[in-house]
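Participant: for reference, the sequence and a predicted model appear below.
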Amino acid sequence: MPGRLSIYDDKVFKIDASTIIENDMVGKLNPRYNIPPTTPIPALLNNGNYLYTHFGYLPSWASSKTSMNMNARSESIFEKKTFRDSFKYRRCIIPINGFFEWAKEDKEKTPYFVSDIKNDYLALAGIWDEYFDVDLNMKIVTVALITCDANEKLGKIHHRMPVVLEKKDFNTWLNNDDLKEVNKLFNIYPNDKIQIHEVSAEVNKVLFDMPSCIKKIKKVEENTKEKQEIGQLSLF
């Protein structure tokens, strides 16, 4: 159930979704490595607009921002009044390069970065709505990620993960009115299509937004092994 995302390169996504994007309002992407809730994130809406949206879903009828949701469960999305209409009529794709999850180890929480095995993008299934922001005195587009059970690899860290869409399913997700067909896309993403590595605790800081956020942290045993290997090589 990710609450922090990373999107620093959307070039391949734009190519893959070129037949669906009708209005590119994002233009040149502003790279972000540690995106928390309530901040802008690009999304492709089912009206053809690719634009920056508010990460944190608010239905149009919400009385305040206290009802904001970052995630919607795939198992109950059609049953919940909050999400039901958006699932029917306002679906979107949220492209990311990866997301963060925290593993509970003793009393500490260790951050991990989850990304595509080929270091490409992950296309997350989402929903959107327009909400009138009284502070801005304007309507804003708000989005939520849809989640499902985690695959075995990620399940060692967290029991939920985002629903990830394949390129071939983009059009079905955005434009198919047959919800039975849409529901078939709520699949657990395969273990062999993601990679996970530990990152610096600096990512815990909401304002820390640097490429080092996603850099792999070498554990003590890895460093020891490297030293041993170097020592063995020096004998010859």
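Facilitator: Yep, that arrived. Treat the numbers as computed from the prediction; the structure is a model and nothing was measured. Numbering: from 1, shown residues only.
Participant: going forward, measure contacts and count neighbours with C-alpha atoms only.
Facilitator: Noted.
Participant: burial count for Lys65?
Facilitator: With neighbours defined by other CA atoms under 10 Å, the count for Lys65 comes to 14.
Participant: how near is it to Gly56?
Facilitator: To Gly56, Lys65 is 9 Å away according to CA to CA, to the nearest Å.
Participant: included below, for side-by-side comparison, is a second structure:
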Amino acid sequence: MGYASLMCGRFALFTPLDRLAKQVGASVPESSGKPRYNVAPGTWITAVRQESEESAPLFDDLWWGYRPKWAKGSGNQPINARVETVATNGYFKGAFARHRCLIPADGWYEWIKDSQPKQPHFICRADREPMFFAGIFAEREDGSLGCAILTEPARGSAADVHDRMPLILDDNSLAPWLAPDITDRETLRNMVKHIDAGLIEHWPVSTKVNKPAEGQGEELINPA
């Protein structure tokens, strides 16, 4: 499955992990994390997961590309899963019930449709606070963990750029999303909410974002 056909396909994370740890009740990691302004699929990304009901959430590095080991290397490796079908799709539903995670971000990139050259926009919270994308993960054939970010129909100003956006959870939804003991779809639906659409804004940025190997610096999120 091609990365370019899906969304969200690129994001930024530069808020120190010790600050994020307080929001999710996780232990402060030894490293505060290196700022990344152009996180691409097929790389290790920072995520938060919870191993058991008794344990606290923890930071972990997950491979951005979801392919459970039972697929035996022959299945697709999507970077996104649609919130409308993730609980019923056979490829994802086991992870949705038992292996949910949070992917922290300060914003994500999306491209104006049919623009030439492809014009990226940086989309973030208007108050510049970090956000947490809802994700799922599964063990891969090599024993590592791979993840996918859930997406929903675009809301607010994000719809100006693309018809999909990451599922961004509000603060009260972080704990239930991680909770391993909550496996019922309807229970999750009643407990988990996305952030208000009015919090989202965007602006055009440099086309250097289009090539992760060439663009990685803080200047990427500056208005073009």
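Facilitator: In hand now; what should we look at? Because the structure is a prediction, the values reported are computed rather than measured.
Participant: report the TM-score for the pair.
Facilitator: The TM-score (TM-score structural alignment, normalised by the length of structure 2) is 0.86; 209 aligned residues with a CA RMSD of 1.9 Å.
Participant: show me which positions of stretch 57-73 of structure 2 end up buried.
Facilitator: Pro57, Leu58, Phe59, Asp60, Leu62, Trp63, Trp64, Gly65, Tyr66, Arg67, Pro68, Lys69 (16 or more other CA atoms under 10 Å).
Participant: so what does the second one match up with in structure 1?
Facilitator: Taking TM-score structural alignment, the alignment pairs Leu58 of structure 2 with Asn49 from structure 1.
Participant: measure the nearest residue in space to its match that is not next to it in sequence to Lys216 of structure 1 for me?
Facilitator: Spatial nearest neighbour of Asn49 of structure 1, excluding adjacent residues (CA to CA, 6 or more residues apart in numbering): Asn23 at 4.8 Å. In this view, Asn23 of structure 1 and Lys216 of structure 1 are 36 Å apart by CA to CA.
Participant: Leu165 of structure 1 too?
Facilitator: Taken as CA to CA, the span from Leu165 of structure 1 to Lys216 of structure 1 is 25 Å.
Participant: higher neighbour count, the two?
Facilitator: Leu165 (21 against 14).
Participant: is the more buried one in contact with Lys184, as I believe?
Facilitator: No. Leu165 of structure 1 is not in contact with Lys184 according to CA atoms under 8 Å; the separation is 10.9 Å.
Participant: ok, Ile94 of structure 1 - contacts?
Facilitator: Ile94 of structure 1 is in contact with Ile41, Pro42, Ala43, Leu44, Ala123, Leu124, Ala125, Gly126, Leu145, counting by CA atoms under 8 Å, 6 or more residues apart in numbering.
Participant: separation between it and Lys109 of structure 1?
Facilitator: Distance from Ile94 of structure 1 to Lys109 of structure 1, by CA to CA: 26 Å.
Participant: does Glu84 of structure 2 touch Glu152 like I think?
Facilitator: Yes. Here Glu84 of structure 2 reaches Glu152: they are 7.3 Å apart, a contact under CA under 8 Å.
Participant: and those two? which has more neighbours close in?
Facilitator: Glu152 (18 against 12).
Participant: show me the contacts for the equivalent of the more buried one over in structure 1.
Facilitator: Mapped onto structure 1 by TM-score structural alignment, Glu152 of structure 2 lines up with Cys148. Applying CA under 8 Å, 6+ apart, we find Cys148 of structure 1 in contact with Arg73, Ser74, Glu75, Arg160, Met161, Pro162, Val163, Phe186, Asn187, Ile188.
Participant: kindly recompute the last result at 10 Å.
Facilitator: 1, 72-75, 159-164, 186-189 (CA atoms under 10 Å, 6 or more residues apart in numbering).
Participant: helix or strand: which one has it?
Facilitator: Using DSSP states H and E, Cys148 of structure 1 sits within strand 138-149.
Participant: what about Trp70 of structure 2, distance to Gln50 of structure 2?
Facilitator: 22 Å.
Participant: ok, now Thr151 of structure 2?
Facilitator: Distance from Thr151 of structure 2 to Gln50 of structure 2, by CA to CA: 21 Å.
Participant: all the strands of structure 1, residue numbers only.
Facilitator: 5-7, 23-24, 32-35, 40-45, 49-55, 71-73, 91-96, 98-105, 108-116, 122-133, 138-149, 160-162, 164-165, 194-198 (DSSP state E).
Participant: what range does the third one cover in structure 2?
Facilitator: Alignment of strand 32-35 of structure 1 against structure 2: residues 36-39, by TM-score structural alignment.
Participant: these two touch, right, Leu5 of structure 1 and Ile35?
Facilitator: Yes. Under the criterion of CA atoms under 10 Å, Leu5 of structure 1 makes contact with Ile35 at 4.9 Å.
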